[in-house]
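Trainee: what shape does this take:
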Amino acid sequence: MKSLHFAALAVFGTAALTGCGVEPGEGQDDASGLDVPAQEFTSPFEDTAKDSVPSVALDGRAAAAAEGVQAMALNPSLRGLVSSWYSGSVPAGATQHWYWNNSSLTSAYSVGLSPTGASTTGGCRFEVTRTWDAQQYGGEREFHFALKNTGSIACGTNILLASRERTSNWATGGLAVGESRSWTWNNANPLTATYAVGLSPSGATSTNPCELEVTRSGYAQQPGGERKFNFTVKNVGAIACQGDVQLAAVTSANASWSTGSLSPGASGSWVWNNANPLDRVYSLGLSPAGASGSTPCQLEVTQSSYQQLINADGTTERKFYFTVRNAGTLTCSGTVLLNYL
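Mentor: A predicted model of the protein is given here:
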């Protein structure tokens, strides 16, 4: 088996951790929970602040067509992708707003990145800071995302658009402008699965689209051992509207390891070196452990990014960075699930 390395990074307010590998599914209940209905939270899983994005959106489908890569699924090396295209050069610190029109009404979309243009003095690093869905008047669904150059040099990235067909769906009900509503997916099994959430908004008018965003998500282990997946949907548009949740389970495992113990509010950050193949889109998840008494163990992924750097021997390497936070009130741990679409 090829050996890849992960390392704990020290960051402000972060607990430095060392991951240790575990076998997928070890000591876990593989009973399916996909037929268990989602429950709305009585105490909302509140959303966190999001970066602003440019009002002018760039057309991903047009960019892919211009590069002649409209049908990436026909390329054996890119079978898992809906499409891919190049961002162009982006200044350090700048953000782009992209959209993919005529999106599937029954899929959850995810964005991976393969940065390019690193120099010997600086890596090329990009992060997807937001994703949301819009319905245009007439019924078209658009998948939107914000892409930020979080490095120190101007460079670009290959944008990797992946999707996964839903494994369950339900209606959000009506949401007022700015209103958030939260759900939990009970018995989130198998414990090695990660989850992606798509939204199919409805209710657009001739003057305004319906825009819905998943603003936060996380995993919890209940004292009895049950794993739950929690997430919040917010109406980020200008009109009251509604939509359907498209929940997709991702079970293609790349690697997994322990977070180590995390105290309440503490974070641990890792980097996955040699993040190959370069067209792989990662789907991060968590399987918390250590719930006690009546208190659950609650963990969430707060940030992730991709980087290209030039090593001392002149070779280029893609790295995948991410941070896990203990969002609960109990010191506990969990398993990092590095899956892929």
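Trainee: CA only for contacts and neighbour counts going forward, please
Mentor: Noted.
Trainee: which element, helix or strand, includes Arg61?
Mentor: Arg61 is part of helix 60-66 when elements are defined by DSSP states H and E.
Trainee: for comparison, sequence B:
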Amino acid sequence: MKSIKLAALAVFGTTLLTGCGVEPGEMPVEESRLEEPSQENASPSVDTSQEEVPLVALDGRAAAAAEGVRGMAVRPGLAGLASSWYSGSVAPGATQHWYWNNSSLTGAYKVGLSPIGASTTGPCQFEVTRAWDVQQYGGEREFHFNIKNTGGITCGTNILLGWQERASTWATGGIEVGASQNWTWNNANPLTATHVVGISPSGSTSANPCQLEVTRSWYVQQPGGERKFNFTVKNVGAIACQGDIQLATITNANSSWSTGSMSPGTSLSWVWNNANPLDRVYATGLSPAGAAGTSTCQLEVTKSSYQQVINSSGTTERKYYLTVQNIGSLTCAGTVLLNYL
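Mentor: Below is the predicted model of the structure:
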């Protein structure tokens, strides 16, 4: 079992747990029968945060082809990994905008990273800062995403494009430019599963594509014990349009552990050491616990990143960082689900 060390990060108001917790099978798992959940459209919300997109969009499919459909992929054809390619060198603080054209109309995509180029004096660290879906005129779906070098040295990363076929789908209806819709997936079972949302946009014109983005997602436990998966979809394009939700359910378990008690507004951070194999794409979820009375327990993964370090022994190691926040009004806890595509 991997060890856990606790260190306070007073400046950021978070706690970092290193070593990453409990190995699969060492934590009791609640068994749930897979039901046919219902979905509902919750009240719309407005999301004003928007990261600037680099002017140059890089073609991931072309990059992969140039590398011989590189499977840095140790196991080419691995289920869940659509493709992989190298980013090239990226300066500290710089962002790259990538897209994958002719994307599946019925799947959800998730990007993982395997940084390369750490030095003995500094790690190589990358983060996916945005991901959104685009429909070009004529019907082609493109999956777009931004990666950022969040470390202090120039280095690169292997980009790992994960993919899974949808478990459920429904139409968003029309969404105005800049507007957002909140959705709730009820009975988000089994309680050990995580969820990834993709969108197949529609309604593009010859002048403007349809662009829809999942800006955030979070999990809620109701007082009666029901788990819900919530997410927000925003129209980030220049025309009103719509789309079909592609909701994937991820049940491949890497590990899980308890968050411990978290008061409202509190954030806790963990690092999963030796994040192997190097072609694994993590899809982290949460199973909140402790809802009481009329109050729900609400937890959200607010940040994640991948890092490569050179250890004192000279070996390289990939690490996966994640941060969980209690976004509700009740002190409660939950289980972190480190699942993968």
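Trainee: if we can go back for a sec, who touches the helix or strand just after the helix holding Arg61 of the first structure?
Mentor: Per DSSP H and E, the first helix or strand lying C-terminal to helix 60-66 of the first structure is strand 81-86. The contact list for strand 81-86 of the first structure, computed with CA atoms under 8 Å, 6 or more residues apart in numbering, reads 60, 63-64, 67, 69-73, 156-163.
Trainee: what does stretch 247-260 of the second structure give?
Mentor: Residues outside stretch 247-260 of the second structure that contact it (CA under 8 Å, 6+ apart) are 21-25, 27, 107-108, 164-169, 192-198, 268, 283, 333-341.
Trainee: go on, stretch 129-138 of the second structure?
Mentor: Applying CA under 8 Å, 6+ apart, the external contacts of stretch 129-138 of the second structure come out as 51, 141-148, 198-206, 208-215.
Trainee: run the last query once more with 7 Å
Mentor: With contact meaning CA atoms under 7 Å, 6 or more residues apart in numbering, stretch 129-138 of the second structure is reached by 141-148, 199-202, 204-206, 209-214.
Trainee: looking at those, which are in strands?
Mentor: When DSSP state E defines the strands, the subset of these inside them is 141-148, 199-202, 210-214.
Trainee: and the longest strand seen in the first structure, what's buried?
Mentor: Secondary structure of the first structure per DSSP E: the longest strand is strand 297-310. Residues of strand 297-310 of the first structure classed as buried: 297-302, 304-310 (neighbour count, 16 or more other CA atoms under 10 Å).
Trainee: and the angle for it with strand 141-149?
Mentor: Angle of strand 297-310 of the first structure versus strand 141-149, following axes from the mean of the first three to the mean of the last three CA atoms, to 10 degrees, is 60 degrees.
Trainee: now strand 297-310 of the first structure, how far from the centre of its chain.
Mentor: Its chain's average C-alpha position is 9 Å from that of strand 297-310 of the first structure, according to CA atoms, centre = their mean, to the nearest Å.
Trainee: helix or strand right after that strand?
Mentor: Later in the chain than strand 297-310 of the first structure, the nearest helix or strand by DSSP H and E is strand 316-326.
Trainee: could you flag which of the contacts of strand 81-86 of the first structure are buried?
Mentor: Neighbour counting by 16+ other CA under 10 Å classes 60, 63-64, 69-70, 72, 156-163 among the contacts of strand 81-86 of the first structure as buried.
Trainee: just curious, which of those residues is nearest to Tyr321 of the first structure?
Mentor: Using CA to CA, Thr157 comes nearest to Tyr321 of the first structure of these, at 15.5 Å.
Trainee: spatially nearest residue to the closest one, not counting backbone neighbours?
Mentor: Sequence neighbours aside, Pro115 is the residue nearest to Thr157 of the first structure in space, at 3.8 Å (criterion: CA to CA, 6 or more residues apart in numbering).
Trainee: give the contact list for that neighbour.
Mentor: Cys124, Arg125, Phe126, Gly156, Thr157, Asn158, Tyr306, Gln307, Gln308.
Trainee: if we can go back for a sec, of the contacts of stretch 247-260 of the second structure, buried ones?
Mentor: Buried subset of the contacts of stretch 247-260 of the second structure (neighbour count, 16+ other CA under 10 Å): 21-22, 107-108, 164-166, 168-169, 192-198, 268, 283, 333-341.
Trainee: so where do the strands sit in the stretch 101-250 of the second structure?
Mentor: 107-116, 124-135, 141-149, 156-165, 168-171, 180-185, 194-202, 210-221, 227-235, 242-250 (DSSP state E, counting those that start in this stretch).
Trainee: good, we can wrap up now.
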